[in-house]
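Student: Mind looking at a prediction? Sequence and model below.
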Amino acid sequence: MKNSTVVFLSTKRNVAICFLAALFVTGCAKINDISTNLDAENFKEYFSPTKVKIVDSEKDLVGKYKLLGLVEGESCQEKAHHAAPNEIDARTEARGKAYKLGANAIIFSQCVMIDDDKAAKYCLASTVCYGRAYQVEQIK
């Protein structure tokens, strides 16, 4: 019993020493050279889809409006263990593209699921949503 207690205490002491050594080494490391992608432009692009409202039909567009173009968004499942493609991600990508055109509204015409037989070479499956991007004076 005494030998197993000594071995246990010795092992516990070794772990504690290793932990403290690692903490000491990382505590003294120079961390001034951190590079991030945080800047105002990235935030504008990250939240841009939220500035494009999804509208059901042209009847909901009030006042002057202008069709800026057609956009599409894709949600891709690249590997079998990745999440399945979905309409939410595809619509969000399309809204981001509409924002880049200067739109503040989008009308989706359809979303289609493409299985592995028809998907692009890099996707096992994908969902693609198609829409029309509008610049609208007022939205209901």
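Tutor: Received the coordinates, thanks.

Student: alpha carbons only for contacts and neighbour counts from here, please
Tutor: OK.

Student: Sort out which residues of stretch 47-61 are buried, please.
Tutor: 48, 49, 52, 53, 54, 55, 61 (16 or more other C-alpha atoms under 10 Å).

Student: The third one contacts residue 104, doesn't it?
Tutor: Going back to what we said before, that points to residue 52. Yes: assessed by C-alpha atoms under 8 Å, residue 52 is found in contact with residue 104 at 4.3 Å.

Student: Now list whatever residues contact both of those two.
Tutor: Shared contacts of residue 52 and residue 104, defined by C-alpha atoms under 8 Å, 6 or more residues apart in numbering, comprise residue 98.

Student: tell me which strands and helices the longest strand along the chain is in contact with?
Tutor: Across the chain, the longest stretch assigned as strand under DSSP state E is strand 61-77. Counting by 3 or more C-alpha pairs under 8 Å, 6 or more residues apart in numbering; DSSP states H and E, the packing neighbours recorded for strand 61-77 are helix 87-101, strand 125-139.

Student: could you measure the residue nearest the centre of the chain against residue 13, distance?
Tutor: In the chain, the centroid-proximal residue (C-alpha atoms, centre = their mean) is residue 89; its distance is 7.9 Å. Relative to residue 13, residue 89 is positioned 51 Å away (C-alpha to C-alpha, to the nearest Å).

Student: okay, pairing it with this:
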Amino acid sequence: MRAYILLTPLLLAGCSQYSFNSNVDKENFDQYFKPSQVTVYDKSQLESLNYIHLMTVEGSACQQQANEAKPTLADARTQARLAAADAGANGIIFTRCIETSDDICLAASLCYGQAIKVAEPNE
């Protein structure tokens, strides 16, 4: 038991030099969570809201090589939400999402939507 008590501080001291590395870029931390600041609305939800149309946005995901992951519509929607956030929107109405391919992309997912600014209830 005494040996355990004597070795514990040594073990803890050995861990004090531990460093943590992350793939999250400190300068772009806000960019990672920007799409979550844009709420996805259905047209029927907007009837009772005060909002303005800002612009049309699109998002895309592309698989250029066979060994890459297949793009999903969720990836394309996330890119469209990012574009809406960059335009100053806090909401988006998706008008169309498609899966396709072309000369550049073996598979592609595309989403189009309307970036909107929804007023807060007390505004």
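Tutor: Perfect, thanks for sending it. Predicted model, so just to flag it, every value in this text is computed and none were measured.

Student: How about residue 129 of structure 1: what's its closest non-neighbour residue?
Tutor: Nearest-residue entry for residue 129 of structure 1: residue 111, 4.0 Å, with adjacent residues in sequence omitted and distances by C-alpha to C-alpha, 6 or more residues apart in numbering.

Student: what does the one you found align to in structure 2?
Tutor: Matched to structure 2 by TM-score structural alignment, residue 111 of structure 1 sits across from residue 97.

Student: how close does the helix or strand in which its match is found sit to structure 1?
Tutor: According to DSSP states H and E, residue 97 of structure 2 maps onto strand 91-100. Following the fit onto structure 1, the mean deviation recorded for strand 91-100 of structure 2 is 0.7 Å by mean C-alpha distance after the TM-score superposition for structure 1.

Student: Go ahead and name everything in contact with that strand.
Tutor: Identification of contacts with strand 91-100 of structure 2 by C-alpha under 8 Å, 6+ apart yields 38-43, 73, 81, 84, 107-118.

Student: related to what we said a few turns ago, dump the helices and strands packed on strand 61-77 of structure 1 into JSON lines; add distance to residue 75 of structure 1 as well.
Tutor: Written out in JSON lines, the entries for these read as follows (distance: least, C-alpha to C-alpha, whole Å):
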{"stretch": "helix 87-101", "distance to residue 75 of structure 1": "5"}
{"stretch": "strand 125-139", "distance to residue 75 of structure 1": "5"}
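
Student: out of the ones you listed, which comes closest to residue 68 of structure 1?
Tutor: Residue 68 of structure 1 sits nearest to strand 125-139 of all these, at 5.4 Å, using C-alpha to C-alpha.

Student: Report the buried residues of that closest one.
Tutor: 125-136, 139.

Student: Looking for the alignment partner of residue 11 of structure 1 in structure 2.
Tutor: Mapped onto structure 2 by TM-score structural alignment, residue 11 of structure 1 lines up with nothing.

Student: same check, this time on residue 134 of structure 1
Tutor: Under the alignment (TM-score structural alignment), residue 134 of structure 1 pairs with residue 116 of structure 2.

Student: Give me the number of neighbouring residues for the residue lying closest to that match once chain neighbours are set aside.
Tutor: Closest residue to residue 116 of structure 2 apart from its sequence neighbours, by C-alpha to C-alpha, 6+ apart: residue 53 at 4.6 Å. Applying other C-alpha atoms under 10 Å, we find 14 other residues in the vicinity of residue 53 of structure 2.
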